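Engineer: Turn this into a structure:
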Amino acid sequence: MASNLMRAVQFSKYGGGVADLKHVEVPVPTPGKDEVLIKVEAASINPIDWKIQNGYARPLLPRKFPHIPGIDAAGEIVKVGSGVQSFKAGDKVVATLNGGGALAEYAVAKEGSTVSRPSEISAAEAAALPIAGLAAHQALTQNAGLKLDGTDPKTNILITAASGGVGTFAVQLAKLGNAHVTATCGARNVDLIKSLGADEVIDYKSPDGKTGKSPSGRKYDTVIHCTTSTPWSTFQANVTPNGKIVDTTPSFGTMWSIGLKKITFSKQQLSTVLTDPKKENLEFLVKLVKQGKLKPVIDSTYPLSKVQEAWTKSSDGHATGKIIVEP
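Structural biologist: This next block holds a predicted model:
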């Protein structure tokens, strides 16, 4: 490091929006005992980043203002804490950051949230993986109970907003689990979602798309719901009596509905995904990418100097796959 300062992007309050994203120079962070310092080569923007800015997690996050956002980062380790055993300077890695910090030239990550990045995987591909990939993995395996080794009997799954960050991963992972996948997306992305393995793809603006009705008349064992624009209850009529609806973008209304369904003893199960960034799961996803079994879909790449444009595109909700920022 030629200087002890780095370029970064910060916001200073809740609700400031893109206008409150400021380009600053701040000291390079120092890794703690169990942390690594990463020279960031690529970061990705997730909806949770701008939701945190809007106060979604207040008062827990941010821990203080001003705040450097960004949870997904890929790059090269330049320094390790005294207790770190798994990594050394020069190692290429991908990490989930505890509380943010990825939209900068350097970022600190916990050793336990950092995994090695094989040379076959670019920094941009790796940065696209953590939060969106882990949410899709958790929704399918933990919430829906799908085995991704293909040993389960064929199950029928509906994935809404399949062209988004979580959706593109969910389609591919569900196919690894031997599922029959019906997906909804915009008309412009139908061919893409078919190429990722979906068996049926519906334009979400069509009559069937609005209810998730399968063209082949199938009832769904599981719905992986990846959008806030349509309530999960829209799809209930097309779910089996014992089916599962997994909401990856839960609202207060979803939480209330979960409690109500338990009270009314409905056999249909409604659950939410609050992503738990487990290291072993991220390692599993990285392995799949290396093997060519999982492909991160990248919508666009922006330099850090144009992070406002990337932020706006993410918050508009029409990105296909992931939005990447490169310092």
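Engineer: can we go C-alpha only for contacts and neighbour counts from here?
Structural biologist: Will do.
Engineer: these two touch, right, residue 212 and residue 238?
Structural biologist: Yes: judged on C-alpha atoms under 8 Å, residue 212 makes contact with residue 238 at a distance of 7.2 Å.
Engineer: where do the strands sit along the stretch 1-150 of the chain?
Structural biologist: Assigned by DSSP state E, counting those that start in this stretch, the strands in the stretch 1-150 of the chain fall at 5-10, 22-27, 35-45, 72-80, 92-96, 106-110, 114-116.
Engineer: Dump these to CSV, plus distance to residue 256.
Structural biologist: Formatted as CSV, the strands of the stretch 1-150 of the chain follow (distance: least, C-alpha to C-alpha, whole Å):
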stretch, distance to residue 256
strand 5-10, 34
strand 22-27, 37
strand 35-45, 28
strand 72-80, 30
strand 92-96, 29
strand 106-110, 34
strand 114-116, 35
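Engineer: Can you convert these into a markdown table and add a column each for distance to residue 320 and mean neighbour count?
Structural biologist: Converted to a markdown table, these look like this (distance: least, C-alpha to C-alpha, whole Å; neighbours: other C-alpha atoms under 10 Å):
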| stretch | distance to residue 320 | mean neighbour count |
| --- | --- | --- |
| strand 5-10 | 24 | 20 |
| strand 22-27 | 26 | 14 |
| strand 35-45 | 13 | 27 |
| strand 72-80 | 17 | 26 |
| strand 92-96 | 22 | 28 |
| strand 106-110 | 26 | 26 |
| strand 114-116 | 26 | 22 |
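Engineer: sorry, back to before: compare residue 212 and residue 238 (neighbour count), which wins?
Structural biologist: residue 212 (28 against 20; other C-alpha atoms under 10 Å).
Engineer: What residues of stretch 152-166 count as buried?
Structural biologist: In terms of neighbour count (16 or more other C-alpha atoms under 10 Å), stretch 152-166 has its buried residues at 155-166.
Engineer: before we go on, could you also do this sequence so I can check it against the first one:
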Amino acid sequence: MSTKTMQAFCYDRYGGGAAALKKVEIPVPVPKKGEILAKVEAVSVNPVDCRIQNGIMRPFLPKFPCVPLSDVAGEVVSVGAGVDNFKPGDKIVSLLTFTTGGGLAEYTVAPASQTAKRLPEVSAIEAASLPMAAGIAFKALEEVGSKFDGTGKPLNVLITAASGGVGQFAVQLAKHAGLHVTATCGARNIDLVKSLGADEVLDYKTPEGESLKSPSGKKYDAVVHCTAGIAWSVFEKNLSKKGKVIDLTPGISSFITSAVKKITFSKKQLVPFFSKIGSKDLEFLVGLVKDGKLKPVIDSIHPFNKAPEAWTKSMEGHATGKIIIEVAK
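Structural biologist: You can find the predicted model right below:
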């Protein structure tokens, strides 16, 4: 174990919100085989981080004391055995192992297989916004057959909660893939979502938004569902004959509906979605940001010492885009 110490935020029990986050002095971790040690420059908070604290994966996660957060941008300090594609001084972006987290600290260890080099044109704040949110959006669109090289079919897609962390990336990536995009969001974010490229935008609080019906009358070949609380029956009547709903926050009802649709050989499908995001995915996304084809929407930036404020902002559930904690400049 390292004798050098660092500052980190952690919590040691379920629940408690931001008040449970305590600033502590702990040993700097040592990279194992296949890992890198990085000095953290910026991290982002995802809604799932707060849900884990509240016990959504109890009793399996988290392990206490827990240093949370998995989306990290930083600089390589050292590498573990078997890592030959990174060296000290490399700027990187990484998705930490979901079961361990560790990002809300001055240093962290990251799996090399889920790390990509960060190009000079991409800031730490931009990079930290990408791994989980943009990665999930990218993999979900791949799941419905989207192509990002100009060879894909011109599908009609619906993206719910389009002003949120995942939704904002899903809209941009869908347009990059040549899709027709209908999006839902609150009234205050309609102009933002249009600026991201959405062809049609529905205010989810209006009757039209609740029905999810496309203003142009188009049926959806796919839905990237980034929120919860919408019944399958609402989606079903708006899907094309082989339409597919990719549920990014699946609950028990999603798995039941998915099973029923398979058993009954329905051509319309609900897919509870889980994905593995690797280095190649992150490299692709960083490249899009560099080229100006993907622009992270940043809700707010918080200094490391004010990390609990960022946690509270996430728990409130009204962020427009990504919540970032700047650890080191």
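Engineer: correct me, but residue 18 of the second structure touches residue 311?
Structural biologist: Yes: Residue 18 of the second structure is within contact range of residue 311, at 5.6 Å (criterion: C-alpha under 8 Å).
Engineer: Looking at these two, which one has more neighbours?
Structural biologist: residue 311 (24 against 19).
Engineer: Might one say that the more buried one is in contact with residue 17?
Structural biologist: Yes: the pair formed by residue 311 of the second structure and residue 17 meets the contact definition of C-alpha under 8 Å, at 7.4 Å.
Engineer: Spell out which residues are contacts of both of those two.
Structural biologist: Common neighbours of residue 311 of the second structure and residue 17 (criterion: C-alpha atoms under 8 Å, 6 or more residues apart in numbering): residue 50.
Engineer: all helices of the stretch 51-200 of the first structure, in order?
Structural biologist: Per DSSP state H, counting those that start in this stretch, the stretch 51-200 of the first structure carries helices over the ranges 123-128, 130-138, 165-176, 190-195.
Engineer: let me fix that: the stretch 201-329 of the second structure
Structural biologist: Using DSSP H, counting those that start in this stretch, helices in the stretch 201-329 of the second structure cover 207-211, 232-236, 252-263, 279-290, 307-316.
Engineer: Average offset of the last one relative to the first structure?
Structural biologist: Which is helix 307-316 of the second structure. For helix 307-316 of the second structure, the mean deviation from the first structure after alignment is 1.5 Å (mean C-alpha distance after the TM-score superposition for the first structure).
Engineer: and the angle for that helix with strand 35-45?
Structural biologist: 60 degrees (axes from the mean of the first three to the mean of the last three C-alpha atoms, to 10 degrees).
Engineer: buried sites along helix 307-316 of the second structure?
Structural biologist: Result for helix 307-316 of the second structure [16+ other C-alpha under 10 Å]: buried residues 307-311, 313-315.
Engineer: out of these, who's nearest residue 133 of the second structure?
Structural biologist: residue 314 (13.7 Å; C-alpha to C-alpha).
Engineer: Just give me the match in the first structure for that closest one.
Structural biologist: Counting by TM-score structural alignment, residue 314 of the second structure corresponds to residue 314 in the first structure.
Engineer: wait, doesn't residue 106 of the first structure sit right on residue 40?
Structural biologist: Yes: look at residue 106 of the first structure against residue 40 with C-alpha under 8 Å: they come within range, at 5.3 Å.
Engineer: Which residues does stretch 244-264 of the first structure contact?
Structural biologist: 135, 139, 143-144, 221-228, 232, 268-274.
Engineer: For the match of residue 314 of the second structure, give me its contacts.
Structural biologist: Counting by C-alpha under 8 Å, 6+ apart, residue 314 of the first structure has contacts 45-47, 323.
Engineer: Can you tell me how far the closest residue to residue 93 of the second structure other than its chain neighbours is from residue 44 of the second structure?
Structural biologist: Using C-alpha to C-alpha, 6 or more residues apart in numbering and skipping the chain neighbours, the partner closest in space to residue 93 of the second structure is residue 73 (4.3 Å). Distance of residue 73 of the second structure to residue 44 of the second structure, computed by C-alpha to C-alpha, to the nearest Å: 9 Å.
Engineer: and residue 263 of the second structure, how many neighbours does it have?
Structural biologist: Quick note: residue 263 of the second structure (other C-alpha under 10 Å) scores 9 neighbours.
Engineer: most centrally placed residue in the second structure?
Structural biologist: In the second structure, the residue lying closest to the centroid (C-alpha atoms, centre = their mean) is residue 133, at 1.7 Å.
Engineer: end-to-end on stretch 136-152 of the second structure?
Structural biologist: End to end - C-alpha to C-alpha - stretch 136-152 of the second structure spans 19 Å.
Engineer: what separates it from the chain centre, distance-wise?
Structural biologist: Between the centre of stretch 136-152 of the second structure and the centre of its chain there are 16 Å (C-alpha atoms, centre = their mean, to the nearest Å).
Engineer: likewise stretch 212-226 of the first structure?
Structural biologist: Distance of stretch 212-226 of the first structure from the chain centroid (C-alpha atoms, centre = their mean) equals 22 Å.
Engineer: same deal with stretch 161-176 of the second structure?
Structural biologist: The answer for stretch 161-176 of the second structure is 10 Å, by C-alpha atoms, centre = their mean.
Engineer: what's the answer for stretch 86-95 of the second structure, then?
Structural biologist: 20 Å.
Engineer: Stretch 47-56 of the first structure now?
Structural biologist: 14 Å.
Engineer: list the buried ones in that stretch?
Structural biologist: 47-50, 52-53, 56.
Engineer: could you dump those to a markdown table with distance to residue 286 of the first structure?
Structural biologist: Formatted as a markdown table, the buried residues of stretch 47-56 of the first structure follow (distance: C-alpha to C-alpha, whole Å):
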| residue | distance to residue 286 of the first structure |
| --- | --- |
| 47 | 22 |
| 48 | 22 |
| 49 | 22 |
| 50 | 26 |
| 52 | 27 |
| 53 | 29 |
| 56 | 29 |
